[in-house]
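Student: Any chance you could fold what I've pasted below:
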Amino acid sequence: MPSVVLANDHGAVDLATLLVEYLEKVGYTVNHLGVKTNDSVDYPDMAKIACDEYKKGGYEFGILLCGTGIGISISANKIEGIRCALPQNSYAAAMARRHNDVNFIAFGGRINYPENPVDMLDAFMEATFEGDRHQRRVDKIMSLEHSC
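Tutor: I've put the predicted structure just below:
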């Protein structure tokens, strides 16, 4: 079974539950490192926990959730080796994987998306990295980690 790591803060408990249930239903093993209550936690901490776990290996990708998805995705993108996308629809979710080879996807639990986040997650999971010219661009993205 493919494995996914998922972490959330208090702003996305319901969305985390929805995504975990969906992923398990379609055959994924989910390592849910997030919270299951509305007690406040800090999204940078949740991003670090999930990204550190992902970097141990054995995961197909990771999912990060906070109130808007913004803070947790910014936090993840500060961690070496992580490319986290915050898509606004299914097209963006698929393109994040096809062109940017992202290893994490983020969503906001308090966002009213124009599409169901499950559909966006499906688009992400069905897409594959196209390589070629996109690999050159991903390499340039990753080189920015050490440019300053």
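Student: Could you use CA atoms for every contact and neighbour count after this?
Tutor: Will do.
Student: so what's the residue nearest the centre of the chain up against?
Tutor: For the chain, the residue lying nearest the average C-alpha position, counting by C-alpha atoms, centre = their mean, turns out to be I105 (2.3 Å). Contacts here follow C-alpha atoms under 8 Å, 6 or more residues apart in numbering; on that basis I105 touches 61-64, 73, 84-87, 93.
Student: mind checking which helix or strand it is in?
Tutor: Here I105, judged by DSSP states H and E, is contained in strand 104-108.
Student: Now rank the contacts of I105 by neighbours and give me the top one.
Tutor: L64 (32 neighbours; other C-alpha atoms under 10 Å).
Student: I79 falls within a strand, correct?
Tutor: No - the assignment for I79 (DSSP: H, G, I helix; E, B strand; the rest coil) gives coil, which keeps it out of a strand.
Student: Might one say that it is in contact with A50?
Tutor: No - if you go by C-alpha atoms under 8 Å, I79 and A50 don't touch, sitting 10.7 Å apart.
Student: Another sequence for comparison is provided below:
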Amino acid sequence: MVIAIGSDHAGYELKEEVIKYLEEKNIKCIDFGTCSCDSVDYPDYGLKVAEAVKEGKCDRGIIICGTGLGISMAANKVPGIRAAVCTNSYMAKMAREHNDCNVLALGARVVGTGLALDIVETWLNSEFEGGKHKKRIDKISEIEKKYIYIKE
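Tutor: So this is what the prediction gives:
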């Protein structure tokens, strides 16, 4: 498994901790930045991670900003990306099992490092159940298709 990971400045320190955790578990990751606590725009990093997952360069992605909200909104604009902000392990488990979440979003100002690593571990070790949940994911895909070609 290869994990794409990216953050804005608010998520930089947590991103570095998550990278260490992944390396300790022998999980390959590709860091899409940012590389410091200097102010940057979260949509840029949400997009980089989402595109890496969409294009198949990475199996899943992890994105981090202050709350996880803004960066997940940006990532979810990429068709086929199902980014979920998780603030506890139960949410991470359900995001994978029921929603086939392929990008985990974390809020560095919301969860501490220990909880964040537990969320990551749960998310990595959970699998999509399919069945009735597949039908619902297919409906999400149909919504994307309906609006993908609309010009504003």
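Student: Compare I79 and A50 of the first structure (neighbour count), which wins?
Tutor: Neighbours per residue, other C-alpha under 10 Å: of I79 of the first structure and A50, the larger number sits with A50, 24 against 15.
Student: residue ranges of the helices in the first structure, please?
Tutor: 13-25, 43-55, 70-77, 90-100, 117-126, 133-143 (DSSP state H).
Student: mean distance, the third one to its aligned residues in the second structure?
Tutor: Translated: helix 70-77 of the first structure. If you overlay the two and look at helix 70-77 of the first structure, the average distance to its match in the second structure is 0.5 Å (mean C-alpha distance after the TM-score superposition for the first structure).
Student: now the angle from that helix to strand 104-108?
Tutor: For helix 70-77 of the first structure against strand 104-108, the angle by axes from the mean of the first three to the mean of the last three C-alpha atoms, to 10 degrees is 170 degrees.
Student: So which bits of helix 70-77 of the first structure are buried?
Tutor: Buried residues in helix 70-77 of the first structure, counting neighbours by 16 or more other C-alpha atoms under 10 Å, are found at 70-77.
Student: That helix maps to which residues in the second structure?
Tutor: Mapped onto the second structure using TM-score structural alignment, helix 70-77 of the first structure spans residues 69-76.
Student: Run the chain-centre distance for the matching stretch.
Tutor: With C-alpha atoms, centre = their mean, to the nearest Å as the basis, stretch 69-76 of the second structure stands 9 Å off its chain's centre.
Student: before we move on, what about stretch 95-114 of the first structure?
Tutor: 6 Å.
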